[in-house]
Every structure is written in structure tokens, then in C-alpha cells.
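Student: Sequence and predicted structure below; questions after.
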Amino acid sequence: MKKGKTLDRDLSWVYFNHRILQEARRESVPLLERLSFLGIYSNNLDEFFRVRVSALKRLAEYGDGPSDGDRRRAQRCLREINRLTFEYAQEFEATFALLREKLAAEGIRLLDERQFSPEQARYVRALYLSELDSAAYPLIVTRGARLGEPTDSSIYLAVAMTLRPGGGRLPERDFALIELPVRDFGRFVVLPSGGTGTDIVFLDDVIRFCLPFIFSGLGYEAFEAYTIKFTRDAELELDSDVDEGLVEKVARGVRNRRRGAPVRFVYDRDMPEDMLRYFKRRFEIDRYDSCAGGSRYHNMKDLMRFPDCGRSDLKFPVRIPVPAPGFGTDGSVLVRIRRRDLFLHYPYHGFSNYVRVLREAALSRDVTSIRTTVYRLARNSQVVEALVCAARHGKEVTVTVELMARFDEASNIDWAKKMQDAGIRVLFGVEGLKVHGKLTHIASPEGDIACVSTGNFHEGNARTYTDITVFTARPDLTREVDRVFAFLRQPYRTFAFERLLVSPLTMRRKLNALLAAEIRRARQGGEAYVTGKINHITDPRLVDRLYEAADAGVRLDLLVRGNCSLVTEGREDRIRIRGIIDRYLEHARILIFCNGGDELYYIGSADWMTRNMDRRIEVYVPVYDPSIRAELRRIVEYGLRDNAAARIVDGSGRNEIFRDGRPEFRSQRELYGHYLSQAAESQSEP
């Protein structure tokens, strides 16, 4: 097999996040949404450093664990990540400055403490005295205050205070650290503006303005304040104490996460050198940590919550979910599923349709049990409410909760306890394997129903993530979904799956077989292709198999949102990859294999990454219903036609918008229009 050049997984992620940053510069994107894209870029970067860069740092730093080759690769990758991060930081700052100018032109002024009018100064003073005074606690570190463990969810002001000289002595300086009370007050404060537009200020600058009040009576006469932030290693360290329950281990790991080693230190580049050296020494920033001088403001993920200022014209137009075919407003949806498979595509269709299925199952006299998997849940989860309702109606309800869902561990522990208190049987997955598959099984003597989804059963996600859910009563599929739940209960047993692709049991082998069949047909001169959409492709063995397929003549037309290790150079006529960044996060996984003209369709939870193939429980389900297959084909084809929001993913990092000279075609907008037309036609039928 001829191997091709591949792109390192972590570098491909940096290129992906850059595509989000590029959206903030797009004139066709509404102004406040462009600010939000800056926030998304910043939030993603924080998580990347917390998880992936921290892992690379461990590889690069500890000589007794990984091989020399792994260590050198990690060191090279860290250098390149730091180089690109610095380059993109300059682009970020330039974009933010540009957007501030455009906001000002729209009457939305982002001020700092030096620009307050007398009325605004009085307002900020009153705000401090009435509310902020009890929330801003400085630590004067040069006077022996213990710093504690700064968290990467917070933003800090490093303050230099100059003492009044006395007795002929020269002025002296102290250094202090203030954690901004963002959790209590938000990052932005709207100021009185006299009815001429909207004036907004960062909370950072409110605190800067109030420094004389904060340090009142301590003898300081001058103040300087510079923003700093930390990103810490977020990997959970769980010990192997076999006598301790998994819930307790995870809970302790979450508590310890805030004490993770720093991996990135970002500071205001205007900070004096002696002050910078002092804080780097106090926080033990070493040579493997990313240490970058930046602008006046950090933690720009808060831009995702920038005030909308009542300007709906500067946001994406509101899109109300479209009525989903087959769900209707009356009659039994369970009966309709038993007649034919049904399909939802979020957020074009409402997530309430899935909740409706659970609610009817909870109340139905015929349903005996409900089993489902939980990876992430919404803050006020209607899914949990429906499951609790089912348990109270005497149904046997079993929920498999993934405790290791990154950054949602604490929330999942709380939900697990609440469900247990309501009489729901809660399982905590399989040791050593994350339960990432999105499954629901409803048992009934009238016919079992299975639900397979590409995304979490999460109301919030379903408003912003594009995901697909398929409901089926086909016995061959419901039996195998039932077997997956049996595997979750008894992972030591062997289970056979003929229809479903289940990792880590059968998925890798079956995907290899599907690709091998396309390669064989191509070599025999027949038509062969793989079409689909997925979030990430980085597994080395699958990447090599895709190169082999392309070299054999198999056409690969793929939508890949995030990490992609494929490099298309020299294979552009056989490998076509696009990445769509638009108002919704592309999240659905759809696979279409030519299969000699008798196409095979799959949807599921797994990306083509090593973790999904070997270290997670994932499921792909075949789709047989002709109308649903047509919708899946449309989703993929619309994405490949997109010449407005799709960028070329070729491994170069250029991220150029795909242009074909045709009239603008924006896939998410066109899909919404399609579903509106579909709903109108359905309502007009007698």
C-alpha cells in the first residue's frame, strides 16, 4: 500500500480553528455574529491548550516515558503550534480592532476607563460602591499573600501600586493580583450614554477605574494594571484504587483539575519587564509553557456573550424549527414509527420531537422499558424529566451515564444522583471505554423502537449543532441496539452485530471491509466512491486506507469540519474535502458507499479517530428508508455544493473559500429553505 503524506492531528486542529477566526473577517457575516466567532475561536483555543497541548507538553517534558521519536515529534509540534498561535493572535487582534470600528459606526461604542464621560464616571463609581466593593479582593503578593491556584476559567488583573515616598525615600512598588468577578457581574457593563447609541465597557476597565477605591487608605498614589490569564492542564488524573467507586474518583479528579500544571500564560505585552519576570517566577512558568504577550484584553471567549444591544439586524435572522415529517401534532408518534422510519435533522427540526417520543413512551400502557445513553445533558434537561416521568409510571428505566465526558463530569455526576433518587437505574459505562454512542431503546409487546443519533440528547446542543436522529422499529435493528445495551451491562460477553457497526468490537473491521470493497471495484474498472460528512479524520490506518482507495480510483467526496490528517496534494482529482463553518456547528456523521450502485447509508456517533475506533463505544446504524436516504444524500450534496461557507481542506492550512463561479449557494440556508418547502407541501396535502 502506497502511503501518503499526512498532517499531524494537532496541527490540523489549529488549521480548523483558524477557519473559525476567518469567519470573523467575513463581511457577509452579521457584525455581532462576527464578534461571537472571535469568542468561539478563543474558547476553542483555551480547551485545545488545556487538553491537547498539555498532553504534548508531558510528552516533550518527561524523558523516561515516551520514546525519543515521540518526544521529538511532540517538541516539533509544540514549536509549530506556538508559532501558528502567535501568528493567528496578530490576526485576532487586528480583527477585533476592525470590529470595534464597525461597531462604533453602528452606534455601539466599546470604551475604556480613560474615555468615560463625567456621568459615566459617576455611574461606575456608584456601581463599585453598591456592588463591586464586596466582590473585588486583591492579593498583595509582595506583602506575603498566598496566591493559591489561579484558574483558567478566570481573568486576572496584575496590579503595580506605587507607595507615596516618605522620609526622603524613593517611591516603592507593590504587586497585587485581582480576580475579576466575571461570574457574578458578566464581562461587559453597559454604561449610560445619553440616548446616543450604546456605550459598553469591559469589566477589566471598570476595575482599573476603581483601583484608587479598592486600595483606599493604604498609601498608594499611582496604579498600573495589566490583564493576565492562565490555561492549565485539564486531563483528569484518576488513580487505580480498585476499592474506590468510579463516581468518587471522577469527582476527586474534577476537584483536582483546577490544580493542573500551567501550560499557557498570556499577558498584556505592555506589562513592565520586572513585573512580568516576577509573576512568571511566582507561577512557575517553564520553557515548555506557551508564554505570549498579547493585547490589553484576554479570555475573549466572553465575546460569545457580548450584549446584543437590541440590534437584531446585526445578528443572524431568527429561524424557527420546521415541523418534522411524520411527527404531526396529534395521534401516536410511536405508532407512526412502527409503520415507517422517521428522521430529524437538528436544528432545522425541533429537539422537542425526540422529547415527545420519550414522553409518549413514559405514559404508554404498552411500553415496558426505556434505555438510553447520556454523554452530555442540558442544564434543565427535558430528557431527564421524561425519563423520571417514565420511572414514576412504573417503567423500567436504565440510563448509561458517561462520567468522563470532558468538562461535563461534575454535571453528569449530579444528574446521575438525581436520576437514581427518582428510581432510575444508572450505569456508569464500561471501564476503559467512553460510552459515546447516542442510543435509545423502547421496549413494547407492540414492537420495539430504537433511536440512533449523531449527537447528544441535549436541548441546547440541538439548537446550534447540526445532528441527525433516526427512529426505527425494524426488528433487525432494534434487536442489535438491544444488544449494545446488553454489552454495556456485560462487557465481558461476546456479542455479534450483523447490521450495526459497533466500536471497539466491529467498527474498524467493517469500515475496512467497506473501503476494501470499493477499492476492489475500482481496480476492476467499476464505479466506486465514498461520500459523506464527518467531524474528524485522523486515525493513521484509516487515513492510509483512504489514500489506497484514492490511488485505486475510488472518488472521495467528504465534508470534514475539524481535524483532517489527509493531504490532498497530488490526489486532488480523487479526494475532494470541504469544511463548512457557518451559523450552526456541523456535527452529523453520514457515510455513503457506492457498493456497486446499490448504495449503503450509515449515520452514527463516531469520527474516524483512533479513540473512536478503539477506546470508545460508538455505533453506526444502516439507513434503509428511501426517503431518509434521499435526505441524507441531499445534506451531503448541498454541503459539497456550498460556495459561500465551505473552505477547501487540503492539508495546507490556507483554508480558501471554495469558489466555482456559480451563483452563491449556502448549504445551511438552502437546507432550511428545503425543509420549509417540505413542511408547506405536507400541510397542503389532503
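Tutor: Right, received. Where do you want to start?
Student: Going by C-alpha atoms from here, please, whenever you check contacts or count neighbours.
Tutor: Noted.
Student: How about residues contacting stretch 535-555?
Tutor: 1-4, 9, 512, 515-516, 518-519, 522-523, 527-530, 556, 559-566, 571, 574-575, 586-589, 607-610 (CA atoms under 8 Å, 6 or more residues apart in numbering).
Student: From the residues you listed, which land in helices?
Tutor: Assigned to helices by DSSP state H, the following of the contacts of stretch 535-555 qualify: Arg9, Asn512, Leu515, Ala516, Glu518, Ile519, Ala522, Arg523, Thr610.
Student: still on that earlier bit, could you pick out the buried ones from the contacts of stretch 535-555?
Tutor: 4, 9, 515-516, 518-519, 522, 527-530, 556, 559-566, 574-575, 586-589, 607-610 (16 or more other CA atoms under 10 Å).
Student: Arg340 and Val470 touch, don't they?
Tutor: No: if you go by CA atoms under 8 Å, Arg340 and Val470 don't touch, sitting 10.8 Å apart.
Student: Those two - which one has more neighbours?
Tutor: Val470 (22 against 14; other CA atoms under 10 Å).
Student: list the contacts for the more buried one?
Tutor: Asp341, Leu342, Phe343, Leu344, Cys451, Val452, Ser453.
Student: Can you show me the helices along the stretch 101-250 of the chain?
Tutor: 118-130, 182-185, 203-209, 211-214, 246-257 (DSSP state H, counting those that start in this stretch).
Student: Out of those, which is the most enclosed?
Tutor: Per residue and on average, the most neighbours among the helices of the stretch 101-250 of the chain fall to helix 203-209, with a mean of 22 (mean count of other CA atoms under 10 Å).
Student: for comparison:
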Amino acid sequence: MISKKELSDAYVDRDLSWMYFNRRILQEAMKPHIPLLERLSFLGIYSNNLDEFFRVRMATLSRIAECDDKGVRSEREHAQRLIKQINKLNNKYVKEYESAIRDVTGQLRHENIFIVKEDELDEEQQNYVRQFYRQKLSGFVSAIWLSAVKQLTDETDENIYLAVKMQANGKKTFDYALIALPVAECGRFVRLPDKDGKSYLMYLDDVIRYCLPMIFAGLGYSSFNAYAFKFTKDAEMEIDNDLRNGMLQKISKGVKSRKKGDALRVIYDSQMPKDMLKRVMNKLNLDKLDTVLSGGRYHNHKDLMSFPDCGRKDLKYPVWAPVIKPELDSGKSLLKLIQEKDRFIHVPYHSFDYYIRVLQEAAVSKEVKSIKTTLYRLAKDSKVVKALICAAHNGKKVTVVIELLARFDEASNIGWSKKMQDAGIHVIFGVEGLKVHSKITHITMKTGNNIACISTGNFHEGNARMYTDYMVMTAARNIVNDVNSVFTFIEKPYSPVHFKELLVSPNEMKNKFIKLINDEIKNKQAGKPAYILIKINHITDTTMVRKLYEASSNGVPIRLLVRGNCSLITGIPGLSDTIHINGIIDRYLEHSRIFIFAAGGEDKTFIGSADWMPRNLDNRVEVVTPVYDPQIKADLRKVIEYGLRDTCQGRVVDGKGDNQPWTSEEGTPFRSQEELYYSYCNTTPDNQKQE
């Protein structure tokens, strides 16, 4: 048994590990061999992630750090230390980020893509910008006198702001104004006319800088200077089982100064004059633990994710069309094919449309009585919802469990809920106190076995083009009955429900995973085959970290693929010698959760929606299913083994944050996503490139 002290010394805080993870995304943007526009996208992802992290996780830490309740003294001191560590890392990474921006911008110029400033425009471009302002931009630009703003945090932190300093001829005094960039309405980048085989773009920031004389026309100003800044607000206290019972209430009562909406982080143009900076900062309610960074000319680099490609497809990853699955494209009934044999799709390598077709067939089939499904996030124009509405119109009994608390998708989910209710669908809004994060569908048939679909990711067409997720479609009676029981539990959470096959949280999932690990320890001691192979997004739950250390200290080989937060430290003598972790960042976001245990030679395999975090195991409705079909099990093993071999996109996750490139014994470069895609194509990368 690992002691509490040993675990404390060998446990990486979740938020530190997140900083290490986000840096892996930044390191992708710094790789010279990555297509140039993809490097820009990685820079945008890094920036967007960081905004969300400060808005939610740093908000939580700040509230704890400022709590004056004596009962949370140790937690307060820990939060204060953690904030300082995070800010130190952030200051280090921002330098790497600025360097990457300069490098990528320079490379764009080599490719004849120029980002020009307001003072670099020729006469033709100046005319174009003035016309753009009159025809599109002017109606969305509103200037506010800075003196009229009581507190900047009354404004939204979704915007980038220009602080404008103006002076009229003959006057010694200055006036100050604030302009929010209308990025949502006009985009962040304005493409100017091409010229001589060269493409030209401007940041919207610089378009507005050029147009300042037009914005303030007639007011007598002769000089203008504008400097960008942005701030990130406290979004909420993250209700999470990282906080023990009762602590949340103490913190809520103990915090005096921190309010929802206060600024947590401010980034400003380092060239901003001191008098202007002072005026801006006076409008923000900052304290000594908040983050204030001087940066470059441009902020909110998340917009780089939508940087115009200027027709240069050669600067992006080559398109991988979804691989056709012949057995599902035979023209036969998909429902009958699933009743015959377990089927799977692995998106985005395979098309998500196979699942849509299952729903569409169920919506019109006379053999189908009812459909139940869980929805966590939905595409803007969801084909999933359209199929479910069609089913309801055709007289099927349709039940949808939709999670209204899916962060940043709350409004969208409420809108979809109303549409489904209007169509006659029975909509259930989850379980009080528990997020429904499971990804399951149940279809009741009039003849033959009922059908269930169990996925590692959301039933979301957009995500399915970017996230790697695995779905098993089965008619295995015990599993299908268990899936139906999950819906019973959601509808009646206080009634006793027993699951024969599924691992379900918050019921028994954690205990069943612990038993699986304990079995590996016993088998290793008995000389039987023993190992653990896992592909997962996050591992931070202290119980699961302790069990993995215990298994490693008993000699069980443990090989993990962990994309995000990871609280394990590898290479500790006698504690984690047998643990090896690879973290992959590539064109697709690694999102599937796969668990394989040797089980003394039986090879037990599972997939599902749950990561090993307190929120997943204790505070959400999650589903993990065993997989029995030999072909599917073999494919899942291949997914993990390919990932463990990845030396091109893999980084060593060791708890230290260095993110060193992963190496393998073979010594030859191996890119798991590419190799996996072409294995599904039944070809090789080299052959495909020759074609």
C-alpha cells in the first residue's frame, strides 16, 4: 500500500499538469516540418485553451487563495503556491509563444502571404480598407470614452479592446477612448486584394487603427495612437470533487473581494504608454495574485484557428477522406447487421455518418418501437437531432437525456431541448447534482435483439471530424439491457440499479477498475500474464494514481497514452519504474478512452466515456463497456500499440513538464495517426503518397 506521504510527493497537481499539456500544443506550433497553416492553428488552440483555463480553473484557485476561513488554511496556502507556479510557467511559455508567432509570421512571408500593418498600405490598399470600413465595418464600431467606463469588467472578456489616445492640434491634453473589436461580425483578418502572386491580409486591429480618423471624424483630433489589450474574467467556481465535502461552502462564505466577473488576467501591448496603462488598470479590479502580462501588438490569438488559407492548401495537412467500411456500405439494413454481429466505427478515420444512418433507419423502420439517447454537446445543425425528431414524427417513443450544464454549450443545449420538446420528444435534463457525460443510445426492436451504441465521444458531427473517438454498436443482450438500465437510473436516480456488464459511475465504476488493477497485481505475483494498457484523456484521481503506483511497485508493466492532465510521475525507483506514458498531439485531438488488462491471459478490453478524474468517477454519470468481439478487440489493441510507438508526435509525460520527444527501440520514425489511417485504407503511407 502506498502511503499518503509517498503519494503526496509523487503526485502532480492537475493544473500544473494541464500547463505541461498545453505546452505540448505550443511545441507542435514550433515544429518546422508541420505545415505552416497548421502551426498557426496550433497557436490558436494554445491561446484558446489558456483563456478557458484562466476563466475557470484559475478562477477556482483564486477564490480558494483569497478565502479567509480558518478551516481551509492548508487549501488556501496550497492554492497560493500553485498560482505562483502557474504564473511562473505562464511567463516562461509566453516568451516561447511570442517567438513562435514571429517565426510563423516570417515563414508566411517566404510563402508570399503578408500580414501588413496600417502604415504599410499602398494607395490601392488604402482605398480598399476605406471602402471596407464604409460598407461593412462602420456599423459595428462603437467608441466609448474611457472616463465614462466605471469598471472594465462590466464589459465582456470575449473581445479584444483597443485603448485609443488622441490629441487635437494646439492642445497639450489627451483624450482616451475604448473600442471593442467586432471580430464576431467582421472576422479577425481582412483579406486585401492579391497582387503580383502575393496575398495580403490585415488584422482587424490594424484596419481600425487606420480608420480612426474616420471613426472620430469632425471632432478635431489630429493624432491617434491605439494599443490592444484583453482581460480574462472569473467565470465560476468549478464545482468538482477536487474539493472535499463542505469546503465549497466555506470558500463561498469566506471570499470577501472575489466576485464572479472580476478580472483574473490582463495582457496588454508592451508599447502602451504608462499614463494610458495606468488608466486601463484602474478600471480593473486586480489583486496581487492576478496575472498581468505585457505582450505584443496583437492578442486573442485563438482567432488563428480560422486564419484564411489564401487558397494555399499545400500549407495544410493533406485531406484524409473518411475510410469506407464495406460491411456497413453493402446496402443492407444496419440494424440487422448489428443484430448479426458487433460493429464499430473509429472516427474521424471512419465516417460518423454510419451512426447517423443507424438513427435514420431507426426513425423510419417499422421494426423499431423506441429510441433513447444521451446528448452532451451538439453540432450547430445537428443531423442527430433531426433524425430523432423524424423518429418522433413517425410515432416512435423518443427519449433524450440532454446535459444543460455542458460548459460553454449551455445556451445551445437549451435551444435544442425546446425544439425536441416541440416535436414530441421526451427530454430529460440529467440528474440533479450529477452531469450526464455518458455517450449511449438504446434502440428497442419489435423483433430480434434490441441494439445499443456506446461511444467514447459526443454524438456531434463537428467533433467527429476532429476528435478520435470509438463507438461499438452491439445487440449483446446483457450489455443492451445494462444500457437501458442506465436510462432507468437517470430517470429514477434513487432506485437501486445493478449492472451485470457495464462499469457505471458514480455507482461502481471506480471499484471495478480498482479490482481490475488488483487482479493484475495478483497475477503478476502468481507468475501469470500481467500488464495494463490504457488510452485516456486525463488521470488525476488520487485513488487511481495510488493503484497504478501500487501495481508498478509490484512489477506490473503499465503503458499509457495520456493526452491531457496526468498526475503521475514516472521513473521513481521502486514506485513507478514500470510506468511509461506517451502524450500525442497531432492533426486529430486524441479523445478515445480504451482500457486493456491482461487478466492472466484472458485479455479484458473496455471502452467508454470516463477519464480517471474525480469528476468522472464520482460526480458524473459515465459508462464504460466491455468489448468481446475478437476483431474489435484486436483493433483497439492496435490503436494503443500504434500510439505507444509514436515517435513523431509523441512526447514523454513524466510529471516534470519537459515534454521530451518520445523515442522507441526500433529507432525509425512512426506517426500513429498516419499509420492508423492508412492501415484502415489497407495501404501504406508511402504507397498512398506515390498515388
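Tutor: Received it, and whenever you're ready, just let me know what you need. Computed from a predicted structure; not experimentally measured.
Student: re earlier: in strands, which of the buried ones among the contacts of stretch 535-555 of the first structure fall?
Tutor: Counting by DSSP state E, the part of these found in strands is Tyr529, Val530, Leu556, Leu559, Val560, Ile575, Glu586.
Student: Make JSON lines out of those and add distance to Tyr675 of the first structure.
Tutor: Shown next, in JSON lines, are those (distance: CA to CA, whole Å):
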{"residue": "Tyr529", "distance to Tyr675 of the first structure": "27"}
{"residue": "Val530", "distance to Tyr675 of the first structure": "26"}
{"residue": "Leu556", "distance to Tyr675 of the first structure": "27"}
{"residue": "Leu559", "distance to Tyr675 of the first structure": "21"}
{"residue": "Val560", "distance to Tyr675 of the first structure": "23"}
{"residue": "Ile575", "distance to Tyr675 of the first structure": "30"}
{"residue": "Glu586", "distance to Tyr675 of the first structure": "17"}
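Student: With respect to Tyr620 of the first structure, which of these is nearest?
Tutor: Val530 (15.6 Å; CA to CA).
Student: give me every residue that touches the closest one.
Tutor: Glu518, Val554, Arg555, Leu556, Asp557, Leu558, Leu591, Ile592, Phe593, Cys594.
Student: Taking those residues, tell me the two that lie furthest apart.
Tutor: Glu518 and Leu558 (15.3 Å).
Student: what about burial for the contacts of Val470 of the first structure, which qualify?
Tutor: Asp341, Leu342, Phe343, Leu344, Cys451, Val452, Ser453.
Student: wait, the first one sits on Pro475?
Tutor: Yep, that's Asp341 of the first structure we're talking about. No: using CA under 8 Å, Asp341 of the first structure makes no contact with Pro475, being 11.8 Å away.
Student: what's the counterpart of Ser672 of the second structure in the first structure?
Tutor: The alignment partner of Ser672 of the second structure in the first structure, by TM-score structural alignment, is Ser667.
Student: contacting residues around that match?
Tutor: Tyr638, Gly639, Arg641, Asp642, Ala645.
Student: Do I have it right that the fourth one meets Phe665?
Tutor: So the one you mean is Asp642 of the first structure. Yes: the pair Asp642 of the first structure / Phe665 is scored as a contact, 5.2 Å apart, by CA under 8 Å.
Student: Which of these two has more residues huddled nearby?
Tutor: Asp642 (24 against 16).
Student: which residue lines up with the more buried one in the second structure?
Tutor: In the second structure, Asp642 of the first structure lands on Asp646 (TM-score structural alignment).
Student: Just to check, its match is in contact with Gly667?
Tutor: No: look at Asp646 of the second structure against Gly667 with CA under 8 Å: they stay out of range, at 10.8 Å.
Student: Confirm Lys535 of the second structure sits in a strand?
Tutor: Yes: Lys535 of the second structure: assigned to a strand according to DSSP: H, G, I helix; E, B strand; the rest coil.
Student: State the distance from it to Leu61 of the second structure.
Tutor: As defined by CA to CA, to the nearest Å, Lys535 of the second structure lies at a distance of 29 Å from Leu61 of the second structure.
Student: Same drill for those two, tell me which one is more crowded.
Tutor: Comparing Lys535 of the second structure with Leu61 by other CA under 10 Å, the one with more neighbours is Lys535, at 29 against 22.
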